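>>> Sequence below, structure please.
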Amino acid sequence: MGLERSGTTGANDAESSVAARSGDDGSPVPERHRTRRWRRVLVSTLITAAVVVPLSAAARPEIPAPAPAALAPPTAATLEEAYTANRADAAEASRMAAAHGDRHRAAADRSLASPSRRFLAFDGRGSGRATEVIGDLARAGHVAVLVPGSDTSIDTYGRFHKAAAALYAELTRRAPAHDRVAVVAWLGYDTPGTVSTTVTTTGRAEQAAPRLRAFVRELRGVVGDGTHVSAVCHSYGSVVCGRAAAGLDVDDLVLIGSPGTGADSAAALRTRARVWAARGSGDWVADVPHVSADLFDTTIGFGTDPVSRAFGARVFDAADAGHSGYFTPGSTVLANLARITLGETSEVTRA
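All right, here's what the predicted structure looks like:
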């Protein structure tokens, strides 16, 4: 549930959805039968992933990288120090990956070491973690924290950066001349694989939630309480935001392309933030079953659909966006994300 997914898989999802709604003779299937069928599909997926994922993971050896720089929590005065230290770490990680024979990771790390990049955190070990700033964070009056979904790593970081850069460009275009804005691309957790046992449970999100809360607390130490901060949470990232919501110091919590949050309603998130949700008509997540089942001593699925009336979020227009299209320049949904981040809530077009 990351920024991309193949069209073939989406077509299969749509076919499965039609099958789940109709019997062999085309007659409607009762809701309880559909739920049982989706549970069987989830079990089948988990069993397949339990075999496939360990084998695929074992095919790639661990990539060496330096330990993250030991830095104090950032302040407006120490941002440049953090940026410099993390660029140096990325450069060293690139050299180590190249010596290891992994040219793809070496190139990815090298791009992050560019003098134009600004990282509050960088860890090139394993799949990698990074927190990047786009814009003048110290003086920003409006900040969007972008939380990614599955299959986001240092190896695929380019597409995550592209999404964050698109949102920043839209914000700068719409912001009043005296307002400064920033986007923070927060890859602060180990995202699940799209085809894996972890992507159907809240496990990774539970691990990520305290990290996200802690990061936003540190962010407030840089920008101050008067800055408007929005968490923009895509796909599985919305599960992370859902688990972090209670105690997450943001003004707006925005769920896009969400499979669910693990909560039954926006009220159950126990957040003071305004809760928004959107899903484009071209997004395959619409065909994901919004159920929750206890299987193998864990909970599978994420419950109520965030764009449903029952959930109670402020649903806004995402037009025909596909799952990887929420940050497309010129799109309806990107314009609405910018309006929310800028606090222009009355200008947001509703679905």
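>>> hey, let's count contacts and neighbours off CA atoms from now on
Noted.
>>> ok, the residue nearest in space to the middle of the chain to Pro115 distance?
Per C-alpha atoms, centre = their mean, the C-alpha nearest to the average position across the chain is that of Pro148, at 2.1 Å. Relative to Pro115, Pro148 is positioned 24 Å away (C-alpha to C-alpha, to the nearest Å).
>>> One more: Arg37?
Distance of Arg37 to Pro115, given as C-alpha to C-alpha: 53 Å.
>>> between the two, who's got more neighbours?
More neighbours surround Arg37 than the other of Arg37 and Pro115, with 15 against 11 (other C-alpha atoms under 10 Å).
>>> Surely the more buried one is within a strand?
No - applying DSSP: H, G, I helix; E, B strand; the rest coil, one finds Arg37 to be helix, outside a strand.
>>> name the element the residue lying closest to Gly262 once chain neighbours are set aside belongs to?
For Gly262, ignoring the flanking residues on the chain, the nearest one in space by C-alpha to C-alpha, 6 or more residues apart in numbering is Phe302 at 4.3 Å. Using DSSP states H and E, Phe302 sits within no helix or strand.
>>> Give me the neighbour count for Phe302.
Neighbours of Phe302 (other C-alpha under 10 Å): 26.
>>> Tell me who's in contact with it.
Thr200, Thr201, Thr202, Val239, Pro259, Gly260, Thr261, Gly262, Ala263, His290, Val291, Ser292 (C-alpha atoms under 8 Å, 6 or more residues apart in numbering).
>>> Verify the stated contact: the second one with Ile300.
Spelled out, it's Thr201. Yes - the criterion here is C-alpha atoms under 8 Å, and Thr201 meets it with Ile300 at 5.0 Å.
>>> Tell me which of those two has more neighbours.
Neighbour count, other C-alpha under 10 Å: between Thr201 and Ile300, Ile300 has more, with 24 against 21.
>>> Is it correct that the more buried one is in contact with Thr198?
No - applying C-alpha under 8 Å as the test, Ile300 and Thr198 come out as separate, 9.3 Å apart.
>>> Am I right that Glu80 sits in a strand?
No - the assignment for Glu80 (three-state DSSP) gives helix, which keeps it out of a strand.
>>> Give me the distance between it and Ser114.
14 Å.
>>> and if you look at Arg213?
Distance from Arg213 to Ser114, by C-alpha to C-alpha: 28 Å.
>>> who's more crowded, these two?
Neighbour count, other C-alpha under 10 Å: between Arg213 and Ser114, Arg213 has more, with 20 against 13.
>>> Helix, strand, or coil at the more buried one?
Put simply, Arg213 is helix when judged by three-state DSSP.
>>> what does the one 4 residues further on give?
Three states are possible here, and by three-state DSSP the one that applies to Arg217 is helix.
>>> Let's compare: structure for the following, please.
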Amino acid sequence: MAARGTGTAGAVGTAGTAPTTGESNGGRGRGRRTLLAALVASAVIFPVSAAASVEVPAPPPVAFAEDAAPHVRYAANRAGLADAARMAEQAGRTGRAAKLRAMEADGAARFLAFDGRGRGRAVEVLGDLETADRIAVLVPGSDTTLDTYQRFRAGAVALQQRLQAEHPRSAVVAWLGYDTPGTVSTTVLTSDRADEAASELAPFLDRLAGMTAPGSRLSLLCHSYGSVVCARTATGPAVTDIALFGSPGTGAASADELPTGARVWAGRGGADWISGVPHVRLGGIGFGADPVDPAFGARAFAAGPGGHSDYLKPGTESLDSLATIVLGTAPEDRHA
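Down below sits the predicted model:
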């Protein structure tokens, strides 16, 4: 992925005398709005990661009863994953088949949900969900698919290892439960995919709370476009914290507008290119207020000097900060 956008907004004007009519002023206003929209598009779309995958054959996802135990889901989805790898191989999609085999390489892999069709969906559990009392749900951003899943999973593994070192009764859920937008697309500039994702994430969180020990803390950790998803997700009392990182904005003017009673945190790495995205919202394009701006009202967490893809790398300040949020030991949370 490229490291940054290509420009910043400067003064906008024309040579000669200033316009004096309402029509001319209105035209200049429209011009400014067009320019701002273009800036949002160029700043968000320029960093390229992975290309969208074409349709891939796979069996339909397994349908479960609402009260199906986690171990039942794990076993059925492992079988579905193996079937999807075999079908991809038979269809000549050797690259996808290899990606799926990497996902099933660990014989103890635990998937609460799996769908190998198209760009794909997967919800994987790291740790013992049924005994954990500190659970983090990771929500990814654009261009996260089954073809790039290992990159997403690596962050989940790093977080789980960091949590386990301090609190053995912890678990991480890697939630690729929606069709993420492509980084090079118009969909990444609007909330449409986020609205669809939020309608899936909210009931999932309710079901997840029912699978965990009474009194467990659930934390939503939301990266990049995933922060737009989390900002639209209505959460119940089991969700105690929401952390937004690498966020382009949420579409809300302040943390108080989010449909949650959870504590809202925000952080940004010093080299994150997302800092160059204009925080505007025009005609449904862009996501408005910057979550790390104190005026937004989120609790700040230290994110260190890293870039857009570095928040969950082992040994980073950002990983340490996110772990303390999940564990309930973050500085502003110790007496909560």
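>>> TM-score of the superposed pair?
Laid over one another, the chains give 0.87 as their TM-score (TM-score structural alignment, normalised by the length of the second structure), with 314 aligned residues with a C-alpha RMSD of 2.5 Å.
>>> picking up where we left off before, which residue in the second structure lines up with the residue nearest to the centre of the first structure?
The equivalent of Pro148 of the first structure in the second structure is Pro140 (alignment by TM-score structural alignment).
>>> was I right about that match contacting Arg153?
No - at 10.0 Å, Pro140 of the second structure does not count as touching Arg153 under the criterion of C-alpha under 8 Å.
>>> give me the element Leu255 of the first structure is part of.
According to DSSP H and E, Leu255 of the first structure maps onto strand 252-256.
>>> So which bit of the second structure is whichever helix or strand comes after that strand matched to?
Using DSSP H and E, the helix or strand that follows strand 252-256 of the first structure in sequence is strand 274-278. Aligning strand 274-278 of the first structure against the second structure (TM-score structural alignment) gives residues 263-267.
>>> Counterpart of Val240 of the first structure over in the second structure?
In the second structure, Val240 of the first structure lines up with Val229, judged by TM-score structural alignment.
>>> Could I get the contacting residues of that match?
Applying C-alpha under 8 Å, 6+ apart to Val229 of the second structure gives the contacts Val139, Ser191, Arg193, Ala194, Asp195, Ala197, Ala198, Cys222.
>>> so which strand or helix has it?
Here Val229 of the second structure is assigned to helix 225-231, by DSSP H and E.
>>> Could you give the separation of that helix from the chain centroid?
Helix 225-231 of the second structure has its C-alpha centroid displaced from the chain centroid by 6 Å (C-alpha atoms, centre = their mean, to the nearest Å).
>>> same deal with stretch 145-162 of the second structure?
That offset, for stretch 145-162 of the second structure, works out to 12 Å (C-alpha atoms, centre = their mean).
>>> do you know how far the aligned partner of Pro66 of the first structure in the second structure is from Ala303 of the second structure?
In the second structure, Pro66 of the first structure lines up with Pro59, judged by TM-score structural alignment. Separation of Pro59 of the second structure from Ala303 of the second structure (C-alpha to C-alpha) stands at 41 Å.
>>> Of the two, which one has the most company?
Per other C-alpha under 10 Å, whichever of Pro59 of the second structure and Ala303 has more neighbours is Ala303, with 24 against 14.
>>> The more buried one contacts Gly269, correct?
Yes - the criterion here is C-alpha under 8 Å, and Ala303 of the second structure meets it with Gly269 at 5.0 Å.
>>> Now list whatever residues contact both of these two.
Residues touching both Ala303 of the second structure and Gly269 by C-alpha under 8 Å, 6+ apart: Tyr311, Ser318.
>>> Which position in the second structure pairs with the residue nearest to Gly262 of the first structure?
Match for Phe302 of the first structure (TM-score structural alignment): Phe287.
>>> what does Pro259 of the first structure give?
Taking TM-score structural alignment, Pro259 of the first structure has Pro248 as its aligned residue in the second structure.
>>> Counting neighbours, what do you get for that match?
Neighbour count for Pro248 of the second structure, taken as other C-alpha under 10 Å: 30.
>>> List the contacts of it.
Contact analysis of Pro248 of the second structure by C-alpha under 8 Å, 6+ apart lists Ser224, Tyr225, Ser227, Val228, Ile274, Ser275, Val277, His279, Phe287, Asp290.
>>> sec struct for the fifth one, please.
Read it as Ile274 of the second structure. Ile274 of the second structure ends up helix, using three-state DSSP.
>>> all strands of the stretch 51-200 of the second structure, in order?
110-115, 121-127, 134-139, 170-176 (DSSP state E, counting those that start in this stretch).
>>> In TSV: those strands, plus mean neighbour count and distance to Gly29 of the second structure.
As requested, these are exported to TSV (neighbours: other C-alpha atoms under 10 Å; distance: least, C-alpha to C-alpha, whole Å):
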stretch	mean neighbour count	distance to Gly29 of the second structure
strand 110-115	24	46
strand 121-127	22	42
strand 134-139	26	37
strand 170-176	26	40
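>>> could these go into CSV alongside distance to Ala209 of the second structure?
Listed next are these as CSV, based on distance: least, C-alpha to C-alpha, whole Å:
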stretch, distance to Ala209 of the second structure
strand 110-115, 13
strand 121-127, 14
strand 134-139, 10
strand 170-176, 12
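>>> which one of those strands lies closest to Gly236 of the second structure?
strand 134-139 (14.1 Å; C-alpha to C-alpha).
>>> So which elements touch that closest one?
strand 170-176, strand 217-223, helix 225-231, helix 317-327 (3 or more C-alpha pairs under 8 Å, 6 or more residues apart in numbering; DSSP states H and E).
>>> Where in the first structure does the first one align, residue-wise?
Read it as strand 170-176 of the second structure. Mapping strand 170-176 of the second structure onto the first structure (TM-score structural alignment) gives residues 181-187.
>>> mean distance, that stretch to its aligned residues in the second structure?
Comparison of stretch 181-187 of the first structure with the second structure after fitting gives an average deviation of 0.2 Å (mean C-alpha distance after the TM-score superposition for the first structure).
>>> Give me the residues contacting that stretch.
With C-alpha under 8 Å, 6+ apart as the criterion, stretch 181-187 of the first structure contacts 129-137, 139-148, 152-153, 160-161, 164-165, 167-168, 171-172, 175.
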